[in-house]
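Engineer: Starting from these lines, generate the structure:
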Amino acid sequence: MKLVKLLANLGYGSRKEVQRFIKAGAVTDDTGEVLREASNTPHERILFRGEPLDPPSPLVIIMNKPDDYTCSTEDPGDTIYDLLPARFSCRNPGLNPIGRLDKDTTGLLLMTDDGKLLHRIIHPKSNCLKRYHAVLDRPLNGSEGEIFASGEMLLRSEDRPLLPAQLEVLNEKEAIVTLHEGRYHQVRRMFAAVDNHVLTLKRISIGGLALPDDLEEGEWRPLTDAELALVFDHP
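Structural biologist: Take a look at the predicted model:
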């Protein structure tokens, strides 16, 4: 890919802006040699203003989503895109969340510019299980696990039963819920249906990929190939 198109697709500016950056000497290789539009330098060796280029497409990133951030730019307030470099909003193709998290749900969120991968992960046939840590307002009564796993649970205003979900009780007010699907506010609505209320909810894994311990809330990084493969593992 030509240097101007590469930088423009990565969001560093319009093609005209990128051309000006190149003429001004802002784009070099890792030895400091100034690059020109016709340069044929490998992506990993190109620097923009002394910094390595952002990863190329296709890109998958992992984020530890904080509370009070939405996954849609159409919603008011802070969004997950505010946690990324501003130029990421100009990437072509753009980054999209792989399954949204509610504004008040935290934890593991994947984003990608690879549409085929996105649909592969969210498709029910992929069986990418999603695990959530829920802190509840009231103690569990002991019947929730059987109800969640029955395959007969109906949520209000729906006529299709939920797929069986697993409940792992941690203590009287904390539990891990494993879902095989991802309906709107599903975990919160499930507990509401058994007369409880979720105080905090955090997604802790997708498939065999767990939220890294060293990824603080609000932080993100590119996902490695090995980590991506874990998404399709079934623990």
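Engineer: C-alpha only now, for contacts and for neighbours.
Structural biologist: OK.
Engineer: List the residues that contact residue 93.
Structural biologist: 9, 57, 113 (Cα atoms under 8 Å, 6 or more residues apart in numbering).
Engineer: And the residue nearest the centre of the chain, how close does it get to residue 208?
Structural biologist: Geometric centre of the chain, nearest residue: residue 110, 2.1 Å, by Cα atoms, centre = their mean. Relative to residue 208, residue 110 is positioned 13 Å away (Cα to Cα, to the nearest Å).
Engineer: Ok, residue 160 next?
Structural biologist: 28 Å.
Engineer: cool, residue 225 as well?
Structural biologist: 13 Å.
Engineer: what about the two, which has more around it?
Structural biologist: residue 208 (19 against 9; other Cα atoms under 10 Å).
Engineer: This protein: strands as residue ranges?
Structural biologist: Assigned by DSSP state E, the chain shows strands spanning 27-29, 46-48, 51-52, 60-65, 96-97, 105-112, 130-136, 166-171, 174-179, 198-206, 209-210, 220-222.
Engineer: Quick one: neighbours of the nearest residue to residue 200 once chain neighbours are set aside, just the number.
Structural biologist: Once flanking residues are discounted, residue 200 sits nearest to residue 135: 5.2 Å by Cα to Cα, 6 or more residues apart in numbering. Using other Cα under 10 Å, residue 135 is surrounded by 20 other residues.
Engineer: To compare with the earlier structure, here is another sequence to fold:
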Amino acid sequence: MRRLDQLLSALGYCSRREAIAFVKEGRVKLGGVVVKRSDQRVDAALITVDDQPLEAPDGLLAMFHKPVGYACTHSADEGPTIYELLPSHWPDRNPAVTSVGRLDKDTSGLLLVTDIGSLVHRYTSPKSDIEKTYLVEVDRELDPALIGIFTKGDLMLRSEDKPCLPAKLEIVSTQTARLTLTEGRYHQVRRMFASQGWQVEKLHRERFGPYELGDLAEGEWQMLVPP
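Structural biologist: Here you go, the predicted structure:
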């Protein structure tokens, strides 16, 4: 049980002060009955705002299809950000929603966004071994020899002191491949191909762990049930 004003503030609906106005306007109900006090202790599962259940009161997890050109940051200094495409109240949650498995501006595809700290740690820990699959388009014809080079597990990247872990490469067409890896080094996919003389022209993440983008439209999100 939590105080109503604290609950609404934590979920990004309003400030604790604004919760008083929400209550006065009759916008908040408990079990279908209009709430009279903003400091009342309530069961989040029974609360509605504007006749809608509270959004993810126990923690939010969503899959997002990131378009090219958007940064995975809360800072406006880097230009357009993914949070401009997501519900405006999500960054107001406490803790705020953040992206997991960041993608650079020039990469599209699957991102997870969540405010559940344990999931952020689980999915970003170097020991997580979570598979990520990318569709990669390069600047010239692919050499099947890359399959063995990436699989072997001894590929060294510039300025790195440890080789990349084994990665699975599938050649889809002349200049397109599907790469599955378990690491998340800085610009790793682009650097892996560049180390062998190929430049990545387009990069798109299709899968992150158990989650697949499927036919989710660019710029759209889908709520998930936290594990």
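Engineer: follow-up on the earlier one: ok, the contacts of residue 93 of structure 1 in structure 2: which stay?
Structural biologist: By both residues aligned by TM-score structural alignment, their matches' Cα atoms under 8 Å, those still in contact after alignment to structure 2 are 9, 113.
Engineer: Save the contacts of residue 93 of structure 1 as JSON lines, and put in distance to residue 183 of structure 1 and neighbour count too.
Structural biologist: JSON lines is the format used below for the contacts of residue 93 of structure 1 (distance: Cα to Cα, whole Å; neighbours: other Cα atoms under 10 Å):
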{"residue": "9", "distance to residue 183 of structure 1": "33", "neighbour count": "21"}
{"residue": "57", "distance to residue 183 of structure 1": "29", "neighbour count": "17"}
{"residue": "113", "distance to residue 183 of structure 1": "23", "neighbour count": "21"}
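Engineer: follow-up on the earlier one: got the strands of structure 1 as JSON lines, with distance to residue 151 of structure 1 columns?
Structural biologist: Converted to JSON lines, the strands of structure 1 look like this (distance: least, Cα to Cα, whole Å):
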{"stretch": "strand 27-29", "distance to residue 151 of structure 1": "57"}
{"stretch": "strand 46-48", "distance to residue 151 of structure 1": "53"}
{"stretch": "strand 51-52", "distance to residue 151 of structure 1": "50"}
{"stretch": "strand 60-65", "distance to residue 151 of structure 1": "30"}
{"stretch": "strand 96-97", "distance to residue 151 of structure 1": "28"}
{"stretch": "strand 105-112", "distance to residue 151 of structure 1": "24"}
{"stretch": "strand 130-136", "distance to residue 151 of structure 1": "17"}
{"stretch": "strand 166-171", "distance to residue 151 of structure 1": "11"}
{"stretch": "strand 174-179", "distance to residue 151 of structure 1": "12"}
{"stretch": "strand 198-206", "distance to residue 151 of structure 1": "21"}
{"stretch": "strand 209-210", "distance to residue 151 of structure 1": "25"}
{"stretch": "strand 220-222", "distance to residue 151 of structure 1": "35"}
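Engineer: most distant residue from the middle of structure 2?
Structural biologist: residue 36 (37.5 Å).
Engineer: give the contact list for the closest residue to it other than its chain neighbours.
Structural biologist: Distances taken as Cα to Cα, 6+ apart place residue 23 nearest to residue 36 of structure 2, at 6.2 Å, with adjacent residues excluded. Residue 23 of structure 2 makes contact with 34, 35, 36, 37, 38 under the criterion Cα under 8 Å, 6+ apart.
Engineer: Residue 52 of structure 2: which of the residues you listed is nearest?
Structural biologist: For the contacts of residue 23 of structure 2, the minimum distance to residue 52 of structure 2 (Cα to Cα) is 13.0 Å, reached by residue 34.
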